[in-house]
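# next comes the sequence, and after it the predicted model I'd like to discuss.
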Amino acid sequence: MIQQGDAIPSVAVKLVNKSGVIDGDSATIFGDGRVILFTVPGAFTPTCHNNHLPGYVSAGEALRTKGVNRIICMTVNDHHVVSAWADASEALGVVEFIADGNATLTKALGLDKDMSGGGMGTRAIRSALVIKDGIVEAVFTEDQPGQVTSSGAPAIVEFLESMPS
């Protein structure tokens, strides 16, 4: 699993933002400024849709005042599903999305989990990373399914408040 001090790997991804779906490279996307990446098991899934994503939408301004340039949500879904989720959640403009359909970046970060038992295949674990200029400053993961505590927006705001200016 990726750790503090590690560089974000270079992997081809699909970025979903207000401009649409853009082919990009993860190292470039996370390489400039402070970025919060939070990962969720799936678009439209109950905890992800009703708890994790809305927390970041609500905390967008608070995170920006703490020096965050971008907030990005990554899920192992295709870009069509992620685009629909971004629209339905009304998160665009606050949160950008990475559609990691084949779990390539998720696996490169070591944040993958086999959820085949529940019919979901390989998915991302629920986590949050604080990244500055492409280097991981902190990693937060959840221990229990359906739980959003250490990877939720309030915990990340608190973490950023504790950092020296």
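Received the coordinates, thanks.

# going forward, measure contacts and count neighbours with C-alpha atoms only.
Noted.

# which helix or which strand is home to Val35?
strand 34-40 (DSSP states H and E).

# just checking, what packs against that strand?
The contact analysis (3 or more Cα pairs under 8 Å, 6 or more residues apart in numbering; DSSP states H and E) places strand 34-40 against strand 68-75, strand 127-132.

# check contacts around Ile98.
Shown in contact with Ile98 (Cα atoms under 8 Å, 6 or more residues apart in numbering): Val13, Lys14, Leu15, Val16, Ile72, Cys73, Met74, Thr75, His79, Val82.

# may I ask which two of those residues are separated the most?
Ile72 and His79 (14.1 Å; Cα to Cα).

# all helices of this protein, in order?
For the chain, the helices defined by DSSP state H occupy 26-29, 46-47, 53-58, 60-65, 79-89, 104-108, 153-162.

# from Thr65, how far out is Pro54?
18 Å (Cα to Cα, to the nearest Å).

# got another, please set it beside the one above:
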Amino acid sequence: MLKVGDKLPAATLQEYVEVEGNGCSIGPNPVDVAKAAAGKTIAIFALPGAFTPTCSAKHVPGFIEQAKALHDAGVDEIWCVSVNDAFVMGAWARDQKTDGKVRMLADGSAEFTQATGLTLDLNARGMGLRSQRYSMLVVDGVVKTLNVEAPGKFEVSDAQTMLEQAKSAKA
């Protein structure tokens, strides 16, 4: 399992882009994790699924609300990672109004999630292999903090905890 001090695993996530610009075409675009994280401080949070109750009501909204404070604390980008396809993540981004605040990154084949070792087997619920709920602060591709939730919990991967960790890392 991924731990503090490890480099992020090599993987490619997908991001749905609504508007053409900055060299991006409309539709899913590949995001090379190593390249995208290089030289940046990133708050990454992962969750079991788009449009699920805790994820939509608490996890994503918390990071949207704290986006400015996180940036002020030295976080360059905020990533939300979920084992969903890019089209679902794009629709969820529109629903949650994440534009300019949180990058909604799809891990459709669970490549990144499996490489972190932070998988969650939800086959019994008809949802297949998913990601555990967690957050981490990553500096230049290296994990500085990692907050993994116990099954069914939402206590340590929230935006406020990440904000405190980002402030501490900056100090």
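Now that the structure is in, tell me what you want to look at. Just so you know, these numbers come straight off a predicted model, no measurement behind them.

# pretty sure Lys144 of the second structure sits against Lys7.
No. Applying Cα atoms under 8 Å as the test, Lys144 of the second structure and Lys7 come out as separate, 9.5 Å apart.

# circling back to that earlier point, okay if I get the helices and strands packed on strand 34-40 of the first structure as CSV plus distance to Asp100 of the first structure?
As requested, those are exported to CSV (distance: least, Cα to Cα, whole Å):
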stretch, distance to Asp100 of the first structure
strand 68-75, 6
strand 127-132, 15
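
# for Lys107 of the first structure, find the nearest of those strands.
strand 68-75 (11.7 Å).

# how about that closest one, aligned to which bit of the second structure?
The aligned range for strand 68-75 of the first structure in the second structure is 75-82, by TM-score structural alignment.

# how far off centre is the matching stretch?
5 Å (Cα atoms, centre = their mean, to the nearest Å).

# with stretch 103-112 of the first structure instead?
Distance, stretch centre to chain centre, for stretch 103-112 of the first structure: 12 Å (Cα atoms, centre = their mean).

# just stretch 122-142 of the first structure next, same as before
Per Cα atoms, centre = their mean, the centroid offset for stretch 122-142 of the first structure relative to its chain is 7 Å.

# and if you look at stretch 110-122 of the first structure?
17 Å.

# who's in contact with the residue most central in space within the first structure?
What sits nearest the mean C-alpha location of the first structure, by Cα atoms, centre = their mean, is Phe38, with 2.5 Å. By Cα under 8 Å, 6+ apart, the contact set of Phe38 of the first structure is Ile71, Ile72, Cys73, Met74, Arg126, Ser127, Ala128, Leu129, Ser151.

# which pair in those residues spans the largest distance?
Most distant of the contacts of Phe38 of the first structure, by Cα to Cα, are Ile71 and Arg126, 15.2 Å apart.
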